[in-house]
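Trainee: Provided below for reference: sequence and predicted model.
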Amino acid sequence: MKLLHSGKVRDVYADGEDIVLVASDRISVYDVILPNPIPDKGKLLNQLALWWFEQLADVVPNHVISSTDVPAEFAGRAVRCKRLEIIQVECIARGYLAGLGLREYQKQGTVSGVALPKGLVEGSKLPEPIFTPTTKAPIGEHDEFITYADVEDMVGAETAARLRDTTLEVYRRGAELAAGRGVIVADTKFEFGWDAQGRFTLGDEALTSDSSRYWPADEWQPGHPQRSFDKQIVRDWASGTGWDRTPPAPEIPEDVVELARNRYIELYQRLTGRSFTTSS
């Protein structure tokens, strides 16, 4: 296999006509890779993404060919995929106000050009899910909010509508399923592309703890930060260190590593109903 790209979390290999996507234990915050990993994170992300791809297969095709036909050293954290021509838009759906969406709303009353009601606070549920696309920035740079009109200019009206409608439909389906398991999907992001036959296809990952913001439904209370099942715990630690968010990043303390790992495991088990072990 030939290494094509090493991202913040995933390594992409070419293997003949296919791609092998390997999820690592690396973790990044503020677009910077931190020096120490979260043990088992790669397996947890990969297995959760595969579970979600199964749940969503009737909504949109995905890039998965096999989760077992991968090199032995990557077992459990890799997937064999179809090559896609990736559409250069980060497709984000938001059902609640948090993170960068909250900050954009506080400054302008909008997110990606979508006007929102006055008086919303951190953690507020939006009247309906919204599509808030961003650019796809290289490693070390930051994604920037763009409007739906910008997406139309970039990819054309037909593809823009497909990106928006599919993003919102997948989010709604995922949020409904998670709600039945006591979990809120506050927001999530997707990547789409075209396969060799020209089919619109969901790629990369789906509704993982890295690409989504997850909260326990029974603890949700707007007006302050929510307890999360994602990497927010690491963001919160990083923001309190005085680090200026440029490389090199500080090392994550052992207790924060363990807490983050436990949150990833708790989410995986809540959603899938499966136990996670290191041999999963």
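Mentor: Structure received.
Trainee: Going by C-alpha atoms from here, please, whenever you check contacts or count neighbours.
Mentor: Noted.
Trainee: how far is stretch 39-58 from where the chain is centred?
Mentor: Mean-position distance between stretch 39-58 and its chain equals 11 Å (C-alpha atoms, centre = their mean, to the nearest Å).
Trainee: for stretch 46-64, same thing?
Mentor: With C-alpha atoms, centre = their mean, you get 13 Å for stretch 46-64.
Trainee: Next, the buried residues of that stretch.
Mentor: By 16 or more other C-alpha atoms under 10 Å, the buried positions in stretch 46-64 come out as 46-53, 56, 60-64.
Trainee: Okay, and which of those residues map to helices?
Mentor: Those of the buried residues of stretch 46-64 mapping onto helices are 46-53, per DSSP state H.
Trainee: Pipe the buried residues of stretch 46-64 into a markdown table and attach distance to Asp18 per row.
Mentor: As requested, the buried residues of stretch 46-64 are exported to a markdown table (distance: C-alpha to C-alpha, whole Å):
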| residue | distance to Asp18 |
| --- | --- |
| Asn46 | 17 |
| Gln47 | 20 |
| Leu48 | 21 |
| Ala49 | 18 |
| Leu50 | 17 |
| Trp51 | 21 |
| Trp52 | 21 |
| Phe53 | 18 |
| Leu56 | 22 |
| Val60 | 20 |
| Pro61 | 16 |
| Asn62 | 14 |
| His63 | 10 |
| Val64 | 10 |
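Trainee: Tell me the one among those nearest to Glu85.
Mentor: Checking these against Glu85 with C-alpha to C-alpha, the nearest one is His63 at 11.1 Å.
Trainee: picking up where we left off before, output the ones in helices among the buried residues of stretch 46-64 in CSV; the columns should cover distance to Leu120.
Mentor: Shown next, in CSV, are those (distance: C-alpha to C-alpha, whole Å):
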residue, distance to Leu120
Asn46, 34
Gln47, 35
Leu48, 31
Ala49, 31
Leu50, 35
Trp51, 33
Trp52, 30
Phe53, 33
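Trainee: give the contact list for the closest residue to Glu152 other than its chain neighbours.
Mentor: In space, and not counting its chain neighbours, Glu152 is closest to Ala160: 5.3 Å by C-alpha to C-alpha, 6 or more residues apart in numbering. By C-alpha atoms under 8 Å, 6 or more residues apart in numbering, the residues touching Ala160 are 148, 151-152.
Trainee: another structure for you, compare them:
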Amino acid sequence: MNAPAALFESTLSSLKLRYRGKVRDVYDIDERHMLIVTTDRISAFDVVLPDPIPGKGRVLTAVSNFWFARTGRIIPNHLAALSLEQAVPNDADRAQVAGRAIVVKKLKALPVEAIVRGYLIGSGWKDYQKTGAVCGIGLPQGLRLAEKLPAAIYTPSTKAEQGSHDENITFAKTVELLGEELAATVRDVSL
């Protein structure tokens, strides 16, 4: 049995490429909609690796769609009612992105990535080693790498452009960026 070919970059002739991110390619559909294509590229520590994983984009899209459906009653999302058939008129283009693309509303993204941690790992572990805190939240002394935290914590970061690194920030910095009410809503809904 042949493994499916990996999609490193999408090339849609019927839509204009707006942006190519670390893992996703974004196309303009019209003045109100975009198409987000999740490729098989791998990003680790904010670096795109050269070898994609076949099917990864389809899996990530399925997981995203699952959670959008589950959380849609909790908080609005950017999914649009426009179908893939309506958004991508070219049959070959549509076949290339089937199962790995979503049609979304054009909205202004928040300049903050909302991260909830239940375990002390990754950049949270690095912060803890240096300061005893993660994003300004003090934690008990003596925690070990990958240890379960006493309670989940909200640890926002900036959302860096490709080639740059996301930076952990405090809730106070989130308030500066979003305003008090929106920052509190993002934190509370995330937790």
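Mentor: Happy to help now that I have it. Note that the structure is a prediction, hence the values are computed from the model and not measured.
Trainee: out of everything not next to it in sequence, what's closest to the residue nearest in space to the middle of the second structure?
Mentor: Central residue of the second structure (C-alpha atoms, centre = their mean): Glu113, 8.0 Å from the mean position. Counting by C-alpha to C-alpha, 6+ apart, Glu113 of the second structure lies nearest to Ser157, which is 5.2 Å off, once chain neighbours are set aside.
Trainee: Can you tell me what the one you found aligns to in the first structure?
Mentor: Aligning on TM-score structural alignment places Ser157 of the second structure opposite Thr134 in the first structure.
Trainee: coming back round to it: give the aligned equivalent of the residue nearest to the centre of the second structure in the first structure.
Mentor: By TM-score structural alignment, Glu113 of the second structure lines up with Glu90 in the first structure.
Trainee: quick revisit: so what does the residue nearest to Glu152 of the first structure match up with in the second structure?
Mentor: Checking with TM-score structural alignment, Ala160 of the first structure has Ala183 as its match.
Trainee: pretty sure that match belongs to a strand, no?
Mentor: No - Ala183 of the second structure: not assigned to a strand; according to DSSP: H, G, I helix; E, B strand; the rest coil it is helix.
Trainee: okay, now Leu139 of the second structure: neighbour count?
Mentor: The number of residues packed near Leu139 of the second structure is 16, by other C-alpha atoms under 10 Å.
Trainee: Double-check it against Gly132; I have them as touching.
Mentor: Yes - the criterion here is C-alpha atoms under 8 Å, and Leu139 of the second structure meets it with Gly132 at 6.1 Å.
Trainee: quick one: the strands in the second structure?
Mentor: Counting by DSSP state E, the second structure has strands at residues 16-20, 24-28, 33-38, 42-44, 47-49, 101-105, 112-113, 116-119, 133-134, 137-138, 148-154, 157-158.
Trainee: helices and strands around the fifth one, which ones?
Mentor: Yep, that's strand 47-49 of the second structure we're talking about. Strand 47-49 of the second structure sits against strand 42-44, with contacts defined as 3 or more C-alpha pairs under 8 Å, 6 or more residues apart in numbering; DSSP states H and E.
Trainee: From the contact counts, what lies against the strand it packs on?
Mentor: Counting by 3+ C-alpha pairs under 8 Å, 6+ apart, strand 42-44 of the second structure packs on strand 47-49.
Trainee: Of all the residues in the strand it packs on, which ones are buried?
Mentor: Neighbour counts over strand 47-49 of the second structure (16+ other C-alpha under 10 Å) mark Val48 as buried.
Trainee: what range in the first structure matches that strand?
Mentor: Strand 47-49 of the second structure covers residues 32-34 of the first structure once aligned (TM-score structural alignment).
Trainee: hang on, the earlier thing: quick one: which of the ones in helices among the buried residues of stretch 46-64 of the first structure is nearest Ser124 of the first structure?
Mentor: Distances from Ser124 of the first structure to these, taken by C-alpha to C-alpha, are shortest for Trp52, at 25.3 Å.
Trainee: mind checking how far the match of Ser157 of the second structure is from Gln88 of the first structure?
Mentor: According to C-alpha to C-alpha, to the nearest Å, Thr134 of the first structure and Gln88 of the first structure sit 9 Å apart.
Trainee: Now the element after the strand ranked longest in the first structure, going C-ward?
Mentor: For the first structure, the longest strand by residue count, based on DSSP E, is strand 183-194. Next in sequence after strand 183-194 of the first structure, counting helices and strands by DSSP states H and E, comes strand 200-203.
Trainee: How about residues contacting that following strand?
Mentor: Here strand 200-203 of the first structure makes contact (C-alpha under 8 Å, 6+ apart) with 60-63, 84, 190-195.
Trainee: I'd like to know which part of the second structure it is aligned with, by residue numbers.
Mentor: Against the second structure, strand 200-203 of the first structure falls on no residues (TM-score structural alignment).
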